[in-house]
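Colleague: model this:
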Amino acid sequence: MTFQELQPKVRSIISETPLSRDQKLLAICELLNQQVSYYNWVGFYFANHDNKTLHLGPYVGAPTDHTVIPFGKGICGQVAESNANFVVPDVSAQDNYIACSFTVESEIVVPLFVNGKNIGQIDIDSHVIDPFTEADERFLEFVNQEVAKLF
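Modeller: Reported below is the predicted structural model:
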């Protein structure tokens, strides 16, 4: 399924009234994991700005020990500080990478803004080296713009 075809499905999940916010986030994770072949772990982290930590929210994929990540640590922690997308074509080439699983080859993290404030991010791991393109970034920015409506 193309990113263009996924957009209305994401909008539909966001507008689904009987679902809680976490149920909607999980449904988005499931949709992306099922429909994009190289999205092997899809999840959300949310910022606690007082403690300068990220906390794992809904996700789909292998269990992770990384439920709390300090700002600045790993790819997610760097995005919490930079407020910018971070695409890692090959995680083995990254010095500040937190290994979640030996099967992860690449990662993309896109910050989630609400009223101009970075409140979290969508994090995607892939078992493929260098699969992420600018189209992934634009699509995930769209996803986060829709998710922002839940806050």
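Colleague: drop to CA atoms for contacts and neighbour counts, all remaining ones
Modeller: Noted.
Colleague: May I ask which helix or strand encompasses the residue positioned nearest the centre of the chain?
Modeller: Nearest to the mean C-alpha position of the chain, by Cα atoms, centre = their mean, lies residue 122 at 1.7 Å. Assigned by DSSP states H and E, residue 122 belongs to strand 117-126.
Colleague: That strand - contacts with which helices or strands?
Modeller: Where contact means 3 or more Cα pairs under 8 Å, 6 or more residues apart in numbering; DSSP states H and E, strand 117-126 is packed against strand 41-48, helix 74-82, strand 106-114, helix 134-148.
Colleague: Of these, flag the one that's most buried.
Modeller: Stretch with highest mean neighbour count among the helices and strands packed on strand 117-126: strand 106-114 (a mean of 24; mean count of other Cα atoms under 10 Å).
Colleague: Here is a second sequence; please produce its structure as well for comparison:
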Amino acid sequence: MTFEELQPKVTDILHHRDTSRDEKLLQLCHLLKENIDYYDWVGFYFRNGEKEELILGPYAGEPTDHTVIPFGKGICGQVAVSNQNFVVPDVSAQDNYIACSISVKSEIVVPLFVDGVNIGQIDIDSGVLDPFTEMDERFLEFVNAEVAKLF
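Modeller: Just a heads-up that it's a prediction; the model follows:
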């Protein structure tokens, strides 16, 4: 399914009135994982109050031990500090990378802003080397802009 075809499905999930925010995010994670071939793990991390750490939110994919990530640690922790998208074509080339699984070859993390404040991020792992393009970034920015409306 193309990003353009997924956009209305994203919006439909996020604007369903009788569903909790976490359930909407979980449905969204599954939608992306199931419809984009190279999205093998899709999840959200959110800032833990005023603490400089991220906590795992809803996700689709294999369970992870990384339920709390300090700011600055790994790709997600770096995005929490930089407030910028981070595309990693080959995780084995990254010094500050937290390995979730030996099958992960690449990762993309896009910050989630509410009223200009970085409250979390969407994190996607892939078992494919260098699959992410600028189109993934723009699509995930759209997804996060829609998710931000829930906060």
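Colleague: returning to what we had before: and for the strand holding residue 122 of the first structure, what are the contacting residues?
Modeller: With Cα atoms under 8 Å, 6 or more residues apart in numbering as the test, strand 117-126 of the first structure has contacts from 38-48, 54, 76, 80, 83, 104-113, 140, 144.
Colleague: just stretch 127-142 of the first structure next, same as before
Modeller: With Cα under 8 Å, 6+ apart as the criterion, stretch 127-142 of the first structure contacts 3, 7, 38, 40, 85, 87-90, 103-106, 108, 110-112, 122.
Colleague: swap in stretch 10-29 of the first structure?
Modeller: Under Cα under 8 Å, 6+ apart, the answer for stretch 10-29 of the first structure is 42-44, 57-60, 143, 146-147, 149-150.
Colleague: ok but residue 96 of the second structure is inside a strand, no?
Modeller: No - judged by DSSP: H, G, I helix; E, B strand; the rest coil, residue 96 of the second structure forms no part of a strand; its state is coil.
Colleague: Isn't it up against residue 74?
Modeller: Yes - Residue 96 of the second structure is in contact with residue 74 according to Cα atoms under 8 Å; the separation is 5.1 Å.
Colleague: does the residue of the first structure positioned farthest from its centre sit in a helix, a strand or a coil?
Modeller: For the first structure, the largest distance from the centre (Cα atoms, centre = their mean) belongs to residue 18, which lies 23.6 Å off. At residue 18 of the first structure the chain is in coil, as set by three-state DSSP.
Colleague: just residue 57 of the first structure next, same as before
Modeller: Applying three-state DSSP: residue 57 of the first structure is strand.
Colleague: Next, find the distance separating it from residue 40 of the first structure.
Modeller: Using Cα to Cα, to the nearest Å, we find residue 57 of the first structure at a distance of 16 Å from residue 40 of the first structure.
Colleague: Give me the buried positions along stretch 82-100 of the first structure.
Modeller: 83, 85-91, 97 (16 or more other Cα atoms under 10 Å).
Colleague: These in strands, which ones?
Modeller: Of the buried residues of stretch 82-100 of the first structure, the ones assigned to strands by DSSP state E are 86-88.
Colleague: Would you mind putting those residues into CSV with distance to residue 22 of the first structure alongside?
Modeller: Below are these laid out as CSV (distance: Cα to Cα, whole Å):
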residue, distance to residue 22 of the first structure
86, 24
87, 25
88, 27
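Colleague: Show me what secondary structure element comes after the host helix or strand of residue 9 of the first structure.
Modeller: Using DSSP H and E, residue 9 of the first structure sits in helix 3-15. On the C-terminal side of helix 3-15 of the first structure, the closest following helix or strand by DSSP H and E is helix 21-35.
Colleague: Relative to the whole chain's centre, how far out is that next one?
Modeller: In terms of Cα atoms, centre = their mean, to the nearest Å, the centre of helix 21-35 of the first structure is found 11 Å from the chain centre.
Colleague: Average separation of that helix from the aligned part of the second structure, please.
Modeller: Once fitted to the second structure, helix 21-35 of the first structure is off its aligned match by 0.2 Å on average (mean Cα distance after the TM-score superposition for the first structure).
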